[in-house]
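Peer 1: take a look and give me a structure for this.
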Amino acid sequence: MKIKHYKSQFIQELTPIYDAGEAESFFYLILEQKQQLKRIDLALNPELCFSEAEITVWNSILEALKQEIPVQYVLGTTSFYGLDFEVNPAVLIPRPETEELVAWIIESQKGRAKTEKLKILDIGTGSGCIAIALAKNLTNAAVFAIDVSELALATAQKNAGNNAVNVTFLSKNILETDDLEQEFQIIVSNPPYVRHLEKVAIKKNVLDYEPHLALFVGDDDALVFYKKIAQLAQINLSKKGQLFFEINQYLGKETVDLLEKMNFKNIQLKQDIYGNDRMISAYF
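Peer 2: So this is what the prediction gives:
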């Protein structure tokens, strides 16, 4: 079958679930990974065909997408901050907003001498995307990362190896931790922050397939992770150390108020590319 004809069928079968533009983006994403062909290749060679074996693979992928399994899980990989990451249902799929957080941290270190040693801790590392991107771009940094999930840590460890960086991964339940036992210049976290009351606004492909352990907090204590991590930062941030959070867009003011009450200084609340409150930086 000609690829262009299969493309039309692929998009048609997905459009009851996704809009045509998103379905088309899936097609080209899969085409590049499975066939090493880009959009331009198909445009220049419209007579290219799939073999029967290739159609079988594509049909399997199509069925998974029709079940609304995220395309990143179907392919087992995604891109984050210019790096490739393996992903699976044990870890959240990295988001563009989190790339903005990484960019902010890297920008904050531009005044630091490249020979000056830096220690960074990422709490709730998941796929390792934050820790690995920072290790790749801040070569003077010793990067540590914590997660409660052994499956997530195994994925993160593999991603660190695939991206040729050294990150020290630690298995730890942060809510049961009283002291991190060393000092860090930067502590960063993208902890669970979605309240159960917000589930109604979450798409099926996230709600049914991404790990709830990494997503949700109770409605009555939505800032539990922020409070705990801030308490640890009071103990384990070095002098002039900096705390960075990704936050719930609906709880920006509440998160700032929490940090103010805990005597953090120079608190900055930053919006993401969509104009939502998404990131906080603070000193203690």
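
Peer 1: contacts, neighbours, all on C-alpha from now
Peer 2: OK.

Peer 1: if I look at the spatially most central residue of the chain, how far off is residue 204?
Peer 2: Using C-alpha atoms, centre = their mean, the residue of the chain that lies closest to the mean C-alpha position is residue 94, 2.3 Å off. Using C-alpha to C-alpha, to the nearest Å, residue 94 is found at 17 Å from residue 204.

Peer 1: equivalent analysis for residue 175, please.
Peer 2: In this structure, residue 175 lies at 29 Å from residue 204, with C-alpha to C-alpha as the measure.

Peer 1: higher neighbour count, the two?
Peer 2: The neighbour comparison of residue 175 against residue 204 (other C-alpha atoms under 10 Å) goes to residue 204, with 15 against 12.

Peer 1: so who does the more buried one touch?
Peer 2: residue 68 (C-alpha atoms under 8 Å, 6 or more residues apart in numbering).

Peer 1: how close does it get to residue 260?
Peer 2: When C-alpha to C-alpha is applied, the distance between residue 204 and residue 260 equals 36 Å.

Peer 1: now residue 10: which helix or strand?
Peer 2: When secondary structure is defined using DSSP states H and E, the element that contains residue 10 is helix 3-14.

Peer 1: what's the answer for residue 41, then?
Peer 2: helix 39-44.

Peer 1: another one to check against the first:
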Amino acid sequence: MKTVADVLNTFKHGLNAVYDSLEVDAITMLVLSELTGYSKAKLKAFPETELTGEQQERLTSMLNQLQTGQPVQYILGYTEFYGLRFEVNSNVLIPRPETEELVNWVIESAPIPAVNILDIGTGSGCIAITLKHELKQAKVSAIDISKGALEVAKRNADSNHTPVNFIHADILNYEAINMDNRLDIIVSNPPYVTETDKRQMHTNVTDFEPHSALFVPEEDPLLFYIAIADFAIKNLKPGGLLFFEINESYGKETVEMLLNKSFKNIELRKDMSGRDRMIRCSYQVNCY
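Peer 2: Purely as a prediction, here's the structure:
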């Protein structure tokens, strides 16, 4: 029978051409924990633990999938975000740690007790659902152009017991979107990856995650930001807040675009890695 130590060694050699050593260790422990039900601490403490035949078969299948570059989150069918569990599949992006930082900023900035929030380009629903979970009195809505993504987001809202109003719409056709009430907060992590960025990205992103949620034309990198800013002008309350996750290469350009549209109190914030990654600004009634 194979042991935990055997699996760690097999995955190390099987994935060293795809991931660096730290990523291989993290992926292997995640997979082992999922299959055995043991904590990562227990797996590390008892590497001689034997695996069943069924577990070994599943591990072999997972290793084959991982060697193609398929993200471990898609293989397992879920990921963790802000302490909550989210289903993920090829219809949605895998939530990233820097997006948790954006969500935390929104939570810290939200007026109390109740706010009206819209998440644009919701994908798995991780932003909208987390905000509803943390700001329980808030009314939260979320837009996405992908029906497949909205199906995933609705299941995530149900499993996390968070009522969110999901809307099928295209923000690039924002004039056709009618909100019942003006919004206190709009937040978005829209597509922002250019062809230049794509060449520097890992194949587990470019080959497996949904392109419509990732990429923008090289010649129009702020395409979605401009549309969302124009939508915000029409739909935010006076003093309402707009939050973006951004492409680190276009922080200055995004700030200038918002200034030109008369947004105020624009703050460009770095993420945990020191990269320009998010923006907060406010809409004033006298913009135009």
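
Peer 1: circling back: mind listing what the residue nearest to the centre of the first structure touches?
Peer 2: Here residue 94 of the first structure is in contact with 78, 80, 127, 129 (C-alpha under 8 Å, 6+ apart).

Peer 1: buried among the residues you listed? Make that a ChimeraX selection.
Peer 2: Selecting only the buried members of those in ChimeraX, with burial defined as 16 or more other C-alpha atoms under 10 Å, works like this:
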select :78,80,127,129
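
Peer 1: and the contacts of residue 94 of the first structure as a markdown table, adding distance to residue 249 of the first structure?
Peer 2: Below are the contacts of residue 94 of the first structure laid out as a markdown table (distance: C-alpha to C-alpha, whole Å):
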| residue | distance to residue 249 of the first structure |
| --- | --- |
| 78 | 24 |
| 80 | 21 |
| 127 | 22 |
| 129 | 21 |
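
Peer 1: give me the subset of the contacts of residue 94 of the first structure lying in helices.
Peer 2: Secondary structure of these is defined by DSSP state H; positions in helices are residue 129.

Peer 1: count of residues packed around the aligned residue in the first structure for residue 134 of the second structure?
Peer 2: In the first structure, the residue paired with residue 134 of the second structure according to TM-score structural alignment is residue 137. Each residue near residue 137 of the first structure was counted by other C-alpha under 10 Å, and the total is 14.

Peer 1: nearest spatial neighbour of residue 137 of the first structure, skipping sequence neighbours?
Peer 2: Taking C-alpha to C-alpha, 6 or more residues apart in numbering, and ignoring the residues beside it in sequence, residue 137 of the first structure has residue 106 as its nearest neighbour in space, at 7.4 Å.

Peer 1: which residues touch the one you found?
Peer 2: Residue 106 of the first structure sits in contact with 134, 137, 138, where contact means C-alpha under 8 Å, 6+ apart.

Peer 1: tell me the one among the residues you listed nearest to residue 160 of the first structure.
Peer 2: When these are compared for distance to residue 160 of the first structure, the smallest value, 11.1 Å, is given by residue 134; criterion: C-alpha to C-alpha.

Peer 1: test my guess that that closest one contacts residue 102.
Peer 2: Yes. Here residue 134 of the first structure reaches residue 102: they are 6.8 Å apart, a contact under C-alpha atoms under 8 Å.

Peer 1: circling back to that earlier point, and the helix or strand just after the helix holding residue 41 of the first structure, what does it pack against?
Peer 2: Tracing the chain past helix 39-44 of the first structure, the next element assigned as helix or strand by DSSP H and E is helix 52-66. Here helix 52-66 of the first structure is seen to pack against helix 3-14, helix 71-75 when contacts are counted using 3 or more C-alpha pairs under 8 Å, 6 or more residues apart in numbering; DSSP states H and E.

Peer 1: skip the chain neighbours and tell me the closest residue to the residue in the first structure sticking out farthest from the centre.
Peer 2: In the first structure, residue 47 marks the outermost C-alpha relative to the chain mean, sitting 38.0 Å out by C-alpha atoms, centre = their mean. Leaving aside its chain neighbours, residue 47 of the first structure sits nearest to residue 2 (6.1 Å; criterion: C-alpha to C-alpha, 6+ apart).
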